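Asks: Below are the sequence and a predicted model for it; my questions follow.
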Amino acid sequence: MNWILLIIGGLFEVGFTLCLGKGKETTGTESYLWYTGFIACLFLSMGLLLKATQTLPLGTAYAVWTGIGAVGTVLVGIFVFKEPATFLRMFFISTLIASIIGLKVVSTH
């Protein structure tokens, strides 16, 4: 169950980076709404990480959480913000995904 909470927390981390990027692109009330979403996603992400680390090893949980956030943020950058999807970028994202899976496999919980 805590692995699921950790994954959801990682997705909220992606959410707060998306909101941060969108808030930067907008002005006025729309910008404040994006920044409100940023704060909400930030609290949810951190809260779920905190809950997951009650039973999962801290180092593994944090690495997986940040890895999900990093991979998701790069994908949001590519698909939403039209950042380049070069071969090397995709190669290193693939190695990061493999590392996240590896940490899950070798975890004792």
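Replies: That came in fine, so what should we check first? Numbers count the residues shown, from 1 in each chain.
Asks: rest of the way, CA atoms for contacts and neighbours
Replies: Will do.
Asks: Now do the contacts for the residue most central in space within the chain.
Replies: For the chain, residue 69 is the residue whose C-alpha lies nearest the centre (C-alpha atoms, centre = their mean; 1.9 Å). Counting by C-alpha atoms under 8 Å, 6 or more residues apart in numbering, residue 69 touches 10-11, 13-14.
Asks: Against residue 34, how distant is the residue of the chain most remote from its centre?
Replies: Most distant from the centre of the chain: residue 28, at 26.5 Å, with distances by C-alpha atoms, centre = their mean. Using C-alpha to C-alpha, to the nearest Å, one gets 10 Å for the distance from residue 28 to residue 34.
Asks: In addition, the following structure is provided for comparison:
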Amino acid sequence: MNWILLIIAGLFEVGFTTCLGKAKETTGTVMGLWITGFFISLTISMLLLYKATQTLPMGTAYAVWTGIGAVGTVLVGIIFFKEPADFWRLFFIVTLIASIAGLKLVSH
């Protein structure tokens, strides 16, 4: 169950970084809404990370959480913000995914 919470926490990390990207592009009330989304996503992400670390090793949980956030944020950047998707960028994203999967496999 805590692995599921950790994955959801990582997805909310993607949410708060996406909100930051959108807030940077806007002004006024719309920016305020994106900043509000940032704080909501940040809070949920941290609470779920905290809950997951109650039974998972801290180092593993943090590495997986940041890995999910990094991979997800890069994918959101490529898909929604039209960031480059060159070979090396995708290669290292795949190696990061393999590392996350490896941590899951070797954790008790």
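Replies: Everything's here; your move. In this text the structure is predicted, and so the values were computed from the model without any measurement.
Asks: Mind giving me the PyMOL command for buried ones among the contacts of residue 69 of the first structure?
Replies: In PyMOL, a selection of the buried entries from these looks like this (16 or more other C-alpha atoms under 10 Å):
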select buried, resi 10+11+13+14
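Asks: Which members of the contacts of residue 69 of the first structure are positioned in helices?
Replies: Residues of the contacts of residue 69 of the first structure located in helices (DSSP state H): 10-11, 13-14.
Asks: quick revisit: rebuild the contacts of residue 69 of the first structure as TSV, extending it with distance to residue 74 of the first structure.
Replies: TSV is the format used below for the contacts of residue 69 of the first structure (distance: C-alpha to C-alpha, whole Å):
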residue	distance to residue 74 of the first structure
10	13
11	12
13	12
14	9
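Asks: Which of the contacts of residue 69 of the first structure are retained in the second structure?
Replies: Contacts from those that recur in the second structure, judged by both residues aligned by TM-score structural alignment, their matches' C-alpha atoms under 8 Å, are 10-11, 13-14.
Asks: Now flag whichever of these is closest to residue 95 of the first structure.
Replies: residue 10 (17.6 Å; C-alpha to C-alpha).
Asks: what's the mean deviation for the helix or strand in which residue 90 of the second structure is found versus the first structure?
Replies: Assigned by DSSP states H and E, residue 90 of the second structure belongs to helix 87-106. When the first structure is overlaid, helix 87-106 of the second structure sits 0.2 Å from its aligned residues on average, using mean C-alpha distance after the TM-score superposition for the first structure.
Asks: quick one: that helix aligns where in the first structure?
Replies: Using TM-score structural alignment, helix 87-106 of the second structure lines up with residues 87-106 of the first structure.
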